[in-house]
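K.L.:
with the input below, show me the fold.
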Amino acid sequence: MPWPEKRGTKWRVRWDTGRVHPDTGKKIYDSKSGFNDETTAYEYGLDRESDVRNDRYISRRDGAVLMKDYAKDWLDGIDVGHLREKACRSMTRLYIVPRWGETAVGDIKPSAYRGWKKELLARPNVGPEYGREILGLFAMMMDDAVEDELRKASPVSHKRRRGKYVKKVKEKKRYMDIADVHQLASNALAYWGFPGYVFVLTMACTGMRPAELYALRREYAHPAWPASDPDEEQREEALERYAGEKPMPAVRVQHQHQWKDSTLTLLPPKYDSFRTLVVPPFLAELLELLVGSHDSEWVFPSINGGPLAKANFTYHYWRRIADGQEETRMRTEGEGRGGTRRPLPGWPAVKAYAGKRLYLLRHGHKEWIDEDGHSRVAVESRMGHEIAGVEGTYSNVTPTMERAIMDSLQDRWEKFVLTLDADWEPVSPKPLPVDLARWVKLQVAGAEKARLSAGS
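P.N.:
Just a heads-up that it's a prediction; the model follows:
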C-alpha cells in the first residue's frame, strides 16, 4: 500500500514499484511530491500501484531519460547498412535532437509531436519526402521506447489520420526518349570524353545506380567478365550461362562506391542487390572499346583519370551535361590554380533533363523494359529489387528472359541510329582514343541491314 508523508507544507507519497535492485536485492520504491493534502497523495499512490499490478507502470526514473541520451543508445543498437545508418545519424543530429534532446522520453506528448510535425514539414529545406523519413525514424524510436518501458504508449499515432488530406506530390518526369539519351551522351563526350559517352548509354541501358557505375571495375565488365570473376563458383556458373553456345555480353554489379569514415570504400550494392545485367551488342562493343582505351581499374575514370566517386558528380559532371554549356575554357580537374585550361566547345541543354536528377536515367530504363513487355520478375531483378510474397519465392529469371531484354534494347538502338543525321560527328575536348564517327556509321549500316532482312 502507498504511504503519504508530510513534507513541509506539502505531501509526498511513496509506493512499491514491484521491482528489486539487481545488486542489493532490496525493493525499489518511487515517489512524487507536491500534493496539497494527504487524500490526494494517497489516491495518486493507489493509481500507481494499480499500474504496477497491470503492467502499465513506467517509473519516474526511467521516464526521465533524456531524448538525446536515448537517441544515442538507440542509434548504436541499430543493425542497418552503412548508408542507412549514416542517414539515421544525420536526421537525428539535425532534426530530432535539436527539438527533443533536452526533453525526457516519457514527457513527449502527442500534441507536442503534432506541432513539431507540422513545423518540420513546412520547412523549405526539408520537403515532404525527407520530412516523412525523419518522422518515420522518430516513430521507430518512440515504439522502441515503449518496449524499453520508458513510456506507456508512443506519442505518434499509427491508427488514424489527423488534419486535412494532402495529396502526395509526384515528381514530374518525361518519357525517356533515346534521342535525348544520345544527346546527353554526346554532351558528356564533349565535356568528359569517351568515358562520358559510354557512361550515359550504360546507365540508360542497364538501370545501374550511379554509385554502382562509379565502382564498376574492369574485371566485372564486358569483355573480361565472366572469365575474370575472382569467385570460382560464380565464374563457372556465369561462364556456362553467358559465354556458352549463345553468348550474352553482360556486366556484374558487385560493388558500389561510398564514403565510409572519410575513406572512399567499395561496399556491397544497395540492399545487397548483387546481379548480372545483360547488355545489348552495341553497348558491349562500346564497353570493349572503352576498357581497351585506358589502363584504369575503373571502367569509367574521371576526367583526370581517378575514381569517379571522388568527384561531386552531380555538380561537376551531371549538371553541365544535362543543363548545357556555352563555349568556354575550363581548368583541367586536379591541376590546381596553375593548371592549364582546356577548351570546351559548348553543347545544348537537354530539355527533359535540365535541372533534373541523374537518377531519372535509371527510372527511364525501367520504363523501357516495362514498355517492351518483359516479365515482372525479370524487370525487378534487373533493377535490383526483390518481389515480395509467393511470386518472389517461386519466380526465377531465365536465360530466355535475359536474351529478350538484350534483343529489345538492341532493337531500340538500331531504330534510333537510323534517324541520326548522316553527317553526325562526335565532339570532344581532346582527341578520342577510338574512331567513334566510324563506329557510328557501322552501327547505321548494321541497322539498315537488319531492317532489310526483317522486311524480306
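K.L.:
CA only for contacts and neighbour counts going forward, please
P.N.:
Noted.
K.L.:
doesn't residue 19 lie inside a helix?
P.N.:
No: using DSSP: H, G, I helix; E, B strand; the rest coil, the assignment for residue 19 is strand, not a helix.
K.L.:
so it makes contact with residue 27?
P.N.:
Yes: the pair residue 19 and residue 27 qualifies as a contact (CA atoms under 8 Å) at a distance of 5.9 Å.
K.L.:
what residues are up against residue 274?
P.N.:
Residues counted as contacts of residue 274 (CA atoms under 8 Å, 6 or more residues apart in numbering) are 252-255, 268, 384.
K.L.:
what do you get for residue 219?
P.N.:
Residue 219 is in contact with 225-226, 228-229, counting by CA under 8 Å, 6+ apart.
K.L.:
do the same with residue 306
P.N.:
Per CA under 8 Å, 6+ apart, neighbours of residue 306: residue 296.
K.L.:
you'd agree it is in a helix?
P.N.:
No: applying three-state DSSP, one finds residue 306 to be coil, outside a helix.
K.L.:
measure residue 373 to residue 404 for me?
P.N.:
Noted for residue 373: a distance of 10 Å to residue 404, by CA to CA, to the nearest Å.
K.L.:
who has more neighbours, the two?
P.N.:
Neighbour count, other CA atoms under 10 Å: between residue 373 and residue 404, residue 404 has more, with 18 against 12.
K.L.:
show me which positions of the helix or strand harbouring that one end up buried.
P.N.:
Residue 404 is part of helix 399-417 when elements are defined by DSSP states H and E. For helix 399-417, a neighbour-count test (16 or more other CA atoms under 10 Å) marks 402-406, 408-410, 413-417 as buried.
K.L.:
how about this one, so we can line them up?
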Amino acid sequence: MKWWSGEYKLDANGKPTKKKRYDSASGSEDGIPFQDKNQAYIYGLDRESDVRNRRNRRRPDDPLGMIDYIDKWFGEGNLRINSNRTNKSRLESVIKPYWAQWTVEDITPIDYDAFREYVTAKYSENYSKNILGLFKMLMDDAVVKYKLRDESPIIEHRRRGIYRKRQTRRVKKRLPIQAVHQIATNAHAVWGYTGWTYIWTIAFSGTRPPGEMYGLQRGYCSPYWPASEPDSDVREEAEQRYKSLHAMRIRYQTYVADKKPVLAAPKYDSWRTLVIPPFLDEMHGAQLASHAKPWAFLSVTGRPLLGTNFDRNYWYPIRDGAKERNSGPRYARWARPEMPAVPEMAGEDIYRLRHWAKAKLDEAGDIPRVAVEARMGHELPGVEGTYSEVTVAMEERIVEYLQGVWEKEVVGAGLWTPPSPMPIPVDLVNAAPPLFSGLPVLEYE
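P.N.:
Okay, the predicted model is just below:
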C-alpha cells in the first residue's frame, strides 16, 4: 500500500518540485507483513490521519543546528548584492550569536518571545524590526521550503491590555520651498552650477539619491533622451509619447559592493520615465554643456560622485552652513563664501528632498495617485494598481503644475537664480557621447 506523505520530491538542487513524494509499506511498523488487505487499509488510514493532523513530517536523525541552517539559507538566497550584504551583517552580528546553541526544531514560541524582547530592548526600533523580519523569513522557509518544522514559532497574538497608539511614522518638519532654495543656493556655493542642478533635480523629479543620481548618465537626461535610447522599442514608443514633453529616464543606479563600483538596476527594478518641466530641462542642458563626460553629475574635481565622501564634503556644509573659505595652496581646496545653515533641514538626509517632491505633487490635489506613485518608482497595491495606468494627460498635468510652482514660488517670489555656466549647444543630441558602460553591470530577475 502507498500513501502521500504530504511532501514533494526534490530536484537536483534540493528544491521541492510539483511531484508528490509517496511512502509505501509491505508490513506494519514492527516489520511483520500485512496479513490481509484490511490490515493494510487500516494502516493506510492511520498514515492519512498523520498527514491531516500534521504528524507526518520526517524527523532527521541528526537535527539541523541553526548555524548550519542559516548558512544554507543564506547561500541559496537570490538577492541583490546590497541586500545580501545587509542580511549577512544582521545574521552574523545578532541572529547567529543568539541561536548558536539551538537546532531549528527546538525553537518554541516562548523562545522566540524571549528573543524578540532581547532584540527590542537592545537595538533601535527600526533595526529591531529588520532583525525580527529577517528571522521570520528564516522560520517561514524552515516550514514551507525545507520542511524542517511543522509550524513557525512566530505567533501573532491579538492585542491585549491597555491600548497605546503606535508611532508609525516620524513627523517631518515643515519644509517650505524657501528652505529648498537655500539648500540649492548653498550647493551652488560648494559645488557650482552642478550642485544647483543636482538639488533641484531631486526636488522636482523625486529621483532617489544617491544611487539613481550617481547613476544618471548623459544619454538618459532630457536634452538627449529618448533619441539616445539604445533599446529601439523603448525609443520608438517614447518618441511618440513625449513629442511635446521633456523627459528623463531612470535606468541605473550605482553603488559600491565588495569595495567595487557596480552599475545595477534601480531599487525594486523601478525603471521609469520622468517628465520634467521646461526650467529643469534647461538646467540639464546647461549643466551637461559644461562638461563632456558620461555621468550627468560630477564632483568638484570632475570625477564620478561615487568615489566621493558626499556627506562630509558636500551635504553637511550645504545643510549645516559653513564659514567663508579661501582656496588652499597645497591640495584641491576651492574657495567659497560663507553659507547660512538651513534650520528646517537640521539633521536631515538629502533623501528628505525626495519626500518633499512627493508632498509637493500631493499639494496639487488633482494629480491621480497612480501618476504620483509611478513617478516615485512605486506600484499601487491591489485592484487599483492592477487596473490603473499613467496617461499622457496625467504627465502633462504634472509638467504644468511643476513649472507653475517654479515660476510662482521661486522666480515670481524674487529668489536668486544663478547664470548659466556657458552657452547651450544647438544640437545636443549629436553632441552627446555614447552611454557609459564602464562599470560592471549586474542583471537581476
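K.L.:
hmm, back to that, specify the next element, helix or strand, located C-terminal of the helix holding residue 404 of the first structure.
P.N.:
Per DSSP H and E, the first helix or strand lying C-terminal to helix 399-417 of the first structure is helix 436-455.
K.L.:
mind listing the strands in the second structure by residue range?
P.N.:
2-10, 16-24, 246-250, 253-257, 260-264, 272-276, 441-442 (DSSP state E).
K.L.:
which residues of the first structure does the last one align to?
P.N.:
Correspondence between strand 441-442 of the second structure and the first structure is not established for any residue, with TM-score structural alignment as the criterion.
K.L.:
and that strand, what other elements does it pack with?
P.N.:
Judged by 3 or more CA pairs under 8 Å, 6 or more residues apart in numbering; DSSP states H and E, the packing partners of strand 441-442 of the second structure are strand 260-264.
K.L.:
how far apart are the strand it packs on and its match in the first structure?
P.N.:
Compared with the first structure after the fit, strand 260-264 of the second structure shows a mean deviation of 1.1 Å (mean CA distance after the TM-score superposition for the first structure).
K.L.:
that strand versus strand 253-257: what angle between them?
P.N.:
Put simply, strand 260-264 of the second structure runs at 150 degrees to strand 253-257, going by axes from the mean of the first three to the mean of the last three CA atoms, to 10 degrees.
K.L.:
okay, strand 260-264 of the second structure sits on what stretch of the first structure?
P.N.:
Using TM-score structural alignment, strand 260-264 of the second structure lines up with residues 263-267 of the first structure.
K.L.:
take the contacts of residue 219 of the first structure and write them to TSV, including neighbour count and distance to residue 81 of the first structure.
P.N.:
Formatted as TSV, the contacts of residue 219 of the first structure follow (neighbours: other CA atoms under 10 Å; distance: CA to CA, whole Å):
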residue	neighbour count	distance to residue 81 of the first structure
225	21	27
226	27	27
228	16	28
229	18	25
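K.L.:
residue contacts, the residue nearest the centre of the first structure?
P.N.:
By CA atoms, centre = their mean, the mean C-alpha position of the first structure lies nearest to residue 270, the distance being 6.9 Å. Going by CA under 8 Å, 6+ apart, residue 270 of the first structure touches residue 256.
K.L.:
give me the distance between it and residue 80 of the first structure.
P.N.:
When residue 270 of the first structure is compared with residue 80 of the first structure (using CA to CA), they lie 11 Å apart.
K.L.:
before we move on, what about residue 101 of the first structure?
P.N.:
23 Å.
K.L.:
so between those two, which is more surrounded?
P.N.:
residue 101 (18 against 11).
K.L.:
how about the residue nearest to the more buried one when sequence neighbours are not counted, what does it touch?
P.N.:
Closest residue in space to residue 101 of the first structure, ignoring its immediate chain neighbours: residue 68 at 4.1 Å, by CA to CA, 6 or more residues apart in numbering. Contact criterion CA under 8 Å, 6+ apart gives 97, 100-102 as the residues in contact with residue 68 of the first structure.
K.L.:
of those residues, grab the buried ones for ChimeraX.
P.N.:
Applying 16+ other CA under 10 Å to the contacts of residue 68 of the first structure leaves a buried subset, and the ChimeraX line that selects it is:
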select :97,100,101
